[in-house]
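Novice: Output the structure for:
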Amino acid sequence: MDNKFDAECLFVYGTCPDAEVGKAIARALLDARLVACVNLLPGMISLFRWDGKVEEAAEVAFIAKTSKSRMPAVKALFEKHHPYEEPALIALPVADGLPGFLSWVISETADPSPDAG
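Specialist: The predicted structure follows:
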């Protein structure tokens, strides 16, 4: 790892049933300063096994960047606002990236409360 922010940043991947749900969750996460940014990629087709049979659904890929310290709250908010019985959401550690971008992610997701620290 080349810079101090690599170990603190997470790449978060999930799915949403449509762009409207994705936007609503993204805005709630951004308003709470839990993520630095969200990318929504429409037009995805998902195939998966559910209740013993293979299903196919149109979905929107949900990609967010956050810090490790904010991930528990990201999971809670995503699950609370998501309509699926079992929403897909995973976080991957960032192995490397541009230092300025990674610093921005950490800055944007810092706890704004006065007693944070």
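Novice: rest of the way, CA atoms for contacts and neighbours
Specialist: Fine.
Novice: okay, now S103: neighbour count?
Specialist: 17 (other Cα atoms under 10 Å).
Novice: Enumerate every residue touching the residue nearest to it when sequence neighbours are not counted.
Specialist: Nearest residue to S103, sequence neighbours excluded (Cα to Cα, 6 or more residues apart in numbering): F5, at 6.2 Å. Going by Cα atoms under 8 Å, 6 or more residues apart in numbering, F5 touches 99, 102-103, 106.
Novice: this one as well, want them side by side:
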Amino acid sequence: MSAALALVTCPHDAAERLATALVEARVAACVNIVAHVRSVYRWNGELCRDDEALLLIKHPSAGFEALRAAVLAHHPYELPEIVAVDLDRGHAPYLDWLLASCARAP
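Specialist: Next up, the predicted model:
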């Protein structure tokens, strides 16, 4: 089994709640909250600029659909950013911990 890193932006006031929900549901082993990112994007034909938080979500690659569903269930945006990159290298003991942290107890 391999690991992945998902990137999700959200409003500052939703970041802690969203991160906690993902770890509690065991769809993520760890979520780092980068407190301030400036997003520039086009939405509904308008150029937008927003201050947001960036969540760096470490999770099992095979669990992406469960992670995506959990983000959608808790995210306040109509169309949240949810992108993932497979991790093909990393500190093996950390990756083992990551995968074990998301495993369901028997």
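Novice: And the residue nearest to S103 of structure 1, how far from R27 of structure 1?
Specialist: Using Cα to Cα, to the nearest Å, F5 of structure 1 is found at 24 Å from R27 of structure 1.
Novice: Structure 1: which residue goes with P93 of structure 2?
Specialist: Using TM-score structural alignment as the criterion, P93 of structure 2 maps onto G100 of structure 1.
Novice: Identify the residues contacting its match.
Specialist: Per Cα under 8 Å, 6+ apart, neighbours of G100 of structure 1: none.
Novice: All the strands of structure 1, residue numbers only.
Specialist: Ranges of strands in structure 1, per DSSP state E, are 9-16, 37-50, 53-67, 89-93.
Novice: which residue numbers in structure 2 go with the first one?
Specialist: By that I understand strand 9-16 of structure 1. The aligned range for strand 9-16 of structure 1 is 3-10, by TM-score structural alignment.
Novice: Which single helix of structure 2 contains the most residues?
Specialist: When structure 2 is parsed with DSSP state H, its longest helix is helix 12-24.
Novice: Which elements pack onto that one?
Specialist: strand 30-43, strand 46-60, helix 64-74 (3 or more Cα pairs under 8 Å, 6 or more residues apart in numbering; DSSP states H and E).
Novice: Turn these into JSON lines, columns for mean neighbour count and distance to V8 of structure 2.
Specialist: As requested, those are exported to JSON lines (neighbours: other Cα atoms under 10 Å; distance: least, Cα to Cα, whole Å):
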{"stretch": "strand 30-43", "mean neighbour count": "14", "distance to V8 of structure 2": "10"}
{"stretch": "strand 46-60", "mean neighbour count": "18", "distance to V8 of structure 2": "5"}
{"stretch": "helix 64-74", "mean neighbour count": "16", "distance to V8 of structure 2": "9"}
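Novice: Rebuild these as CSV, extending it with distance to D13 of structure 2.
Specialist: What follows is the helices and strands packed on helix 12-24 of structure 2, written out as CSV (distance: least, Cα to Cα, whole Å):
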stretch, distance to D13 of structure 2
strand 30-43, 10
strand 46-60, 9
helix 64-74, 12
